[in-house]
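**Student:** after the sequence you'll find the predicted model.
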Amino acid sequence: MRIVFMGTPEFAVASLEALLEAGENVVAVVTAPDKPAGRGQKLHQSAVKRFALARGLPVLQPEKLRNPGFLTELAALKADLQVVVAFRMLPESVWNMPPLGTVNLHASLLPQYRGAAPINHAIINGENQSGVTTFMLRHEIDTGSILFSEKVPIAADDTAGDLHDKLMVVGADLLVRTVRAIAAGTAVPVPQEVLAAGVALKHAPKIFKEDCQIDWQRPVDTIHNHIRGLSPYPTAYTSFDGKTLKIFRAKKEKTAVQHEPGTYFTDGKTLLKFACTDGYIQVLELQLEGKKRMDVVSFLRGYRPSSVTFPS
């Protein structure tokens, strides 16, 4: 089969590499346009573009997917199948172009966690498992018929970054399996409506900055999941001595609390913890506004909080 691959971030690179290593005929790659980044605002190539160029693959970078020029280029590739991994929403003129359609890899066990941030929301909600799903694209986002899925356990201290890396590897293997089944004519699409019947669905909408602020009035389990689910990006944060403090890793202590939620305590050396309604969040890795990301010991070695107190 002639395959056109569409993707942008590092998550998609693993799938593209797996297809090539499996001997699949990827004839071109579609990815995001180069964007200015960093202090110098130099143009930054997507992870998929860098990998594709290194492998000598043609790269298309349309500003708009409905652009007639891009549609003409895409049609000229004569793809039998399109594969999408971590890309933007496609118009029907794109996803319905190949005779075998367009298959998408999604980082959840569909129909659960449809949306832009399935990895984050699975951990925020305290799930103990997630997974990856391949499905055929159609009009409504993440609702097409399912081809294959694979479960992946979530450890108690996994962050969104940890789960991302697990799903990236498992997803790449699942995508190869899916493409081979489509080529062999053995893939049997299952409508999501069948799997969703009578099931309460959880969603995974895009996460905004205001969603990342820690509410210390919530239970310690909820806050711990919130921190894990937003690490390393977009990162949970709180106010600390009048500055923004991002928390990347923490551990929880469930115990009786005699202090106002949000109150912090430190010995000024190795310990920094915040009071919740039913315990404490002990910070392990953080980044203060204007500073680098570091472990708490390194942070306290070079920073003196406005008060150094330890809960009695």
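**Tutor:** Looks like it arrived, so ask away.

**Student:** use CA for all of it now, contacts and neighbours both
**Tutor:** Fine.

**Student:** the stretch 51-200 of the chain: helices as residue ranges?
**Tutor:** In the stretch 51-200 of the chain, the helices defined using DSSP state H, counting those that start in this stretch lie at 68-76, 92-95, 118-124, 160-184, 192-196.

**Student:** what's the strand or helix carrying His226 packed up against?
**Tutor:** Element membership of His226, judged by DSSP states H and E, is helix 220-229. The contact analysis (3 or more CA pairs under 8 Å, 6 or more residues apart in numbering; DSSP states H and E) places helix 220-229 against helix 118-124, strand 243-254, strand 279-288.

**Student:** against that first model, consider the following:
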Amino acid sequence: MGTPPFAAGVLSFLIQRGYPVKGVVTAPDRPAGRGLAQRPSAVKTTAQEHNLPILQPESLQDPEFLESLALWQAPLFVVVAFRMLPRQVWEMPPLGCFNLHASLLPQYRGAAPINHALINGETETGLTTFLIDDQIDTGALLLQKVLSIANTDDAGTLHNKMLEAAGPLIAQTIDGLRAGNLQAIPQPDVPAENLKPAPKITRETCRINWNCSPTRIVNLVRGLSPAPCAFSTLDNNGKQVDVKICLARAEHTACMQEPGTVATDKKKTFKIACKGGYVHILELQVPGKKRMKTEAFLAGFREEGPLLFQNPL
């Protein structure tokens, strides 16, 4: 059960390793693109390539869907990047229903664990398989895989690291459950104040606060790149434009300029004053343009006068 490319990658891994996939449950086709043509999910596309049965329910409690799912008689359900399941679904398979989560639970429960681990400057994260229950990301733990985070990683590269590790971890979990030698254990009881959440990314999550330190801002950029990207509103004599910051470097130094002030030589350097130094913008994107390196941006930048990135109110 899953929808995005990450889940499709796991499905491909299992098929290539000879696991007997009974069928796939994924989201209904959705309109996408300029023509709003119906577009299948990545998981559906992969399933079609291998002639697998496919269910695409609007509601996971629809009686017809539940009946069709039961007819597959699958002993185990594997869930990767999908909706919250009702009890009628996760109680159905005799060997259980387990999910893959992109963090070391119980930390970073929620919709965006990869992003928030980077935003918080973590140097280590991982993957967890766990049995699904009636809450979000709280079920008993099966297996975990620790992954290191390089200081050059962003959400895209960390996603790829996790995808590479996800297939083997899920296969190991399947093997353990089928053999009956994998014991689920309750998640550690961590006080609420010590838990780090991973809520859905919103526009306000992406807005840069230049009153923060250079490292904190760069971590925000890393955690939101390549998409949706951290951004800030550039003000040039009253003319305002939202600029996406795709790649940045921290400079820790004494800085007396107002946070958000732009310092540039209009050739190669484009850095922004913040608390405790500067953030060097290395790649960015302005409306109507593709992502570009700072040098290319400055080569076509003709604005005069003081430049200031706004801070959140």
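**Tutor:** The structure has been received and is ready for your questions. Note that the structure is predicted; figures quoted are calculated from it, not measured.

**Student:** care to give me the TM-score?
**Tutor:** Overlay of the two chains. TM-score (TM-score structural alignment, normalised by the length of structure 1): 0.93; 303 aligned residues with a CA RMSD of 1.6 Å.

**Student:** of the helices and strands packed on helix 220-229 of structure 1, which stretch is the most buried?
**Tutor:** For those, the largest average neighbour count (mean count of other CA atoms under 10 Å) is found in helix 118-124, namely a mean of 25.

**Student:** how far does it sit from its chain's centre?
**Tutor:** Chain-centre distance of helix 118-124 of structure 1: 8 Å, with CA atoms, centre = their mean, to the nearest Å.

**Student:** onto which residues of structure 2 does that helix map?
**Tutor:** Across structure 2, the stretch matching helix 118-124 of structure 1 (TM-score structural alignment) is residues 113-119.

**Student:** stretch 80-95 of structure 1 too?
**Tutor:** So stretch 80-95 of structure 1 is aligned with residues 75-90, judged by TM-score structural alignment.

**Student:** that older thread, tabulate the helices and strands packed on helix 220-229 of structure 1 (JSON lines), appending distance to Thr8 of structure 1.
**Tutor:** Shown next, in JSON lines, are these (distance: least, CA to CA, whole Å):
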{"stretch": "helix 118-124", "distance to Thr8 of structure 1": "17"}
{"stretch": "strand 243-254", "distance to Thr8 of structure 1": "24"}
{"stretch": "strand 279-288", "distance to Thr8 of structure 1": "27"}
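
**Student:** related to what we said a few turns ago, so which of the helices of the stretch 51-200 of structure 1 is the most packed in?
**Tutor:** helix 118-124 (a mean of 25).

**Student:** please name every helix or strand in contact with that helix.
**Tutor:** Partner elements for helix 118-124 of structure 1 (3+ CA pairs under 8 Å, 6+ apart): helix 160-184, helix 220-229.

**Student:** by how much does that helix deviate from structure 2 on average?
**Tutor:** Aligned to structure 2 and superposed, helix 118-124 of structure 1 gives a mean residue distance of 0.6 Å (mean CA distance after the TM-score superposition for structure 1).

**Student:** residues in contact with that helix: which ones?
**Tutor:** The contact list for helix 118-124 of structure 1, computed with CA atoms under 8 Å, 6 or more residues apart in numbering, reads 107-108, 113, 130, 154, 158-160, 163-164, 203-205, 222, 225-230.

**Student:** I would like a PyMOL command selecting only the buried ones among those, please.
**Tutor:** Of the contacts of helix 118-124 of structure 1, the buried ones go into a single PyMOL selection, burial set by 16 or more other CA atoms under 10 Å:
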select buried, resi 107+108+113+130+154+158+159+160+163+164+203+204+222+225+226+227+228+229+230
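
**Student:** measure the residue nearest in space to the middle of structure 1 to Thr134 of structure 1 for me?
**Tutor:** Compute the mean C-alpha point of structure 1, and by CA atoms, centre = their mean the closest residue is Ile119, 4.9 Å away. To Thr134 of structure 1, Ile119 of structure 1 is 15 Å away according to CA to CA, to the nearest Å.

**Student:** repeat for Ala275 of structure 1
**Tutor:** Relative to Thr134 of structure 1, Ala275 of structure 1 is positioned 42 Å away (CA to CA).

**Student:** would TSV of the helices and strands packed on helix 118-124 of structure 1 with distance to Ala54 of structure 1 be doable?
**Tutor:** Shown next, in TSV, are those (distance: least, CA to CA, whole Å):
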stretch	distance to Ala54 of structure 1
helix 160-184	19
helix 220-229	33
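
**Student:** to Leu284 of structure 1, which of those helices lies closest?
**Tutor:** helix 220-229 (11.3 Å; CA to CA).

**Student:** which position in structure 2 aligns with Leu300 of structure 1?
**Tutor:** Using TM-score structural alignment, Leu300 of structure 1 lines up with Leu298 in structure 2.

**Student:** next one: its match from Lys266 of structure 2, what distance?
**Tutor:** Applying CA to CA, the value for Leu298 of structure 2 to Lys266 of structure 2 is 5 Å.

**Student:** what's the answer for Phe13 of structure 2, then?
**Tutor:** The spacing between Phe13 of structure 2 and Lys266 of structure 2, counted by CA to CA, is 48 Å.

**Student:** more neighbours, these two?
**Tutor:** Neighbour count, other CA atoms under 10 Å: between Phe13 of structure 2 and Lys266, Phe13 has more, with 19 against 15.

**Student:** how about the more buried one, nearest residue that isn't a chain neighbour?
**Tutor:** Spatial nearest neighbour of Phe13 of structure 2, excluding adjacent residues (CA to CA, 6 or more residues apart in numbering): Gly167 at 5.8 Å.

**Student:** related to what we said a few turns ago, more crowded one of Ala275 and Thr134 of structure 1?
**Tutor:** Shown here are Ala275 of structure 1 and Thr134; by other CA under 10 Å, Thr134 has more neighbours (31 against 24).

**Student:** ok, Gly110 of structure 2 - contacts?
**Tutor:** Residues near Gly110 of structure 2 by CA under 8 Å, 6+ apart: Ile136, Asp137, Pro197, Ala198, Pro199, Lys200.

**Student:** could you identify the most distant pair in those residues?
**Tutor:** Maximum pairwise distance in those, criterion CA to CA, is 14.0 Å, between Asp137 and Lys200.
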